[in-house]
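Asks: Could you work out the structure for the sequence below:
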Amino acid sequence: MRFIIQKKPLSTNRVIKELEVALITNFFLVLQPKPQPGDLIEIFRRFYRHWAVYVGDGYVVHVAPPSNIPGALVASIMSSAVDKAFVKKQRLRDVVGRDKYEVNNKHDDKHKPFKPSEIVQQAEKLVDKEFSYNLFSNNCEHFANELRYGVRRSDQTLPCLRFRRQMRDPHGTLKKRSSHQRSWWRSWWTRSSAAV
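Replies: The predicted structure is shown next:
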């Protein structure tokens, strides 16, 4: 018995569905707030928030893993697995994809932002440079905040860092010890953790 596999032409339903998705995506991008140069863009990925700096003409500068594979899921998996990334300049719509985004200059009340022209100029200088990446201490939010305010800060990692600190010292005993004892305890903890 022989099976003949025929290539089916695109069905009308599939074409209509793809057109609907494209129209909805473009319509959603039109409804988004119009960013100004120097604004921070918060992109709502499924499990985290990605940050970029708007530099004008529909482009953003952001930190991305060294992957040529497009897609937010791949980027999020890659970024947590690597210790280096690259600063990229890309169209906002390409970085956002189907995700929502908003202009979020949330620390303007705490920190004085640099002038928009300075932010854009500094961001443009960093394009295509390698970036030492660490999910907890040097990620895309740290990068964006440092460009706008001169302060490396990531609010989305604070709960993780608090949890990590709590796991290292669940009873708060490190606070009750002298600085010498704390440094001994930390070095012992590091050695024992590395051995596991």
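Asks: Could you use CA atoms for every contact and neighbour count after this?
Replies: Will do.
Asks: Buried residues of the longest helix seen in the chain, list them for me.
Replies: Across the chain, the longest stretch assigned as helix under DSSP state H is helix 12-31. By neighbour count with 16 or more other CA atoms under 10 Å, helix 12-31 contains the buried residues Thr25, Leu29.
Asks: Next: stretch 39-57.
Replies: 39-45, 50-56.
Asks: rewinding a little: show me how far the longest helix of the chain is from its chain's centre.
Replies: In terms of CA atoms, centre = their mean, to the nearest Å, the centre of helix 12-31 is set 26 Å apart from its chain centre.
Asks: again with stretch 32-52
Replies: 9 Å.
Asks: Pull up the distance across that stretch, start to finish.
Replies: For stretch 32-52, the first-to-last residue distance is 15 Å (CA to CA, to the nearest Å).
Asks: structure for this one too, so we can compare:
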Amino acid sequence: MGLKNSHPKLFPGDIVEYPRNKYFSHFGVYYGERDGVPYVAHLTCRDADTKIPLFGRALRSEVRLDPLELLGTKYRVNNMMDDTHSPRDFHTAVKQSIDEMMGQAVTFDILFHNSEHQATLFRYGVKRSEQVSGTVE
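Replies: The predicted structure follows:
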């Protein structure tokens, strides 16, 4: 991945990728700043002690806003589908979608609805996970 502890310039609606291990990353969408603190909207477990069971599902998940660096100090912008899909306007579509989803129960599924699926759904209106596609193929 070639990630460094750098802080790229972020624009609201950018997909932010945080590497977790050799195979998977966590994804969120840059939401903007609140009181000078940058925030990311991302799909995460509701409870810190929630474990992802063997089948890769967690019923207690939600979209949440967290400070950018709370999720990790190594990250990159990964607007992976910009060449094939037009990004939706942040203020008229993405922000509204994020605000509507905040705090609602969402079923996390590692193959069909993970943080990357949620991030691409917010940015492009299309659910897609390149890391799942690359692993399954």
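Asks: on that earlier part again, quick one: the next helix-or-strand element following the longest helix of the first structure aligns where in the second structure?
Replies: Per DSSP states H and E, helix 12-31 of the first structure leads on to strand 40-44 as the next helix or strand towards the C-terminus. Strand 40-44 of the first structure corresponds to residues 15-19 in the second structure, going by TM-score structural alignment.
Asks: mean per-residue distance, that stretch to the first structure?
Replies: For stretch 15-19 of the second structure, the mean deviation from the first structure after alignment is 0.6 Å (mean CA distance after the TM-score superposition for the first structure).
Asks: Run through who's touching that stretch.
Replies: By CA atoms under 8 Å, 6 or more residues apart in numbering, the residues outside stretch 15-19 of the second structure that reach it are 25-30, 40, 71-72, 74-79, 119-120, 123.
Asks: now with 6 Å?
Replies: Ser25, His26, Phe27, Gly28, Val29, Tyr75, Arg76, Val77, Asn78, Asn79 (CA atoms under 6 Å, 6 or more residues apart in numbering).
Asks: Can you tell me the residue that sits opposite the last one in the first structure?
Replies: Pairing criterion TM-score structural alignment: the partner of Asn79 of the second structure within the first structure is identified as Asn105.
Asks: Confirm that that match sits in a helix.
Replies: No: Asn105 of the first structure: not assigned to a helix; according to DSSP: H, G, I helix; E, B strand; the rest coil it is coil.
Asks: who's in contact with it?
Replies: Leu40.
Asks: what separates it from Gly150 of the first structure, distance-wise?
Replies: 13 Å.
Asks: mean per-residue distance, the longest helix along the second structure to the first structure?
Replies: Longest helix of the second structure, by residue count under DSSP H: helix 115-124. Helix 115-124 of the second structure, aligned to the first structure and superposed, deviates on average by 0.5 Å (mean CA distance after the TM-score superposition for the first structure).
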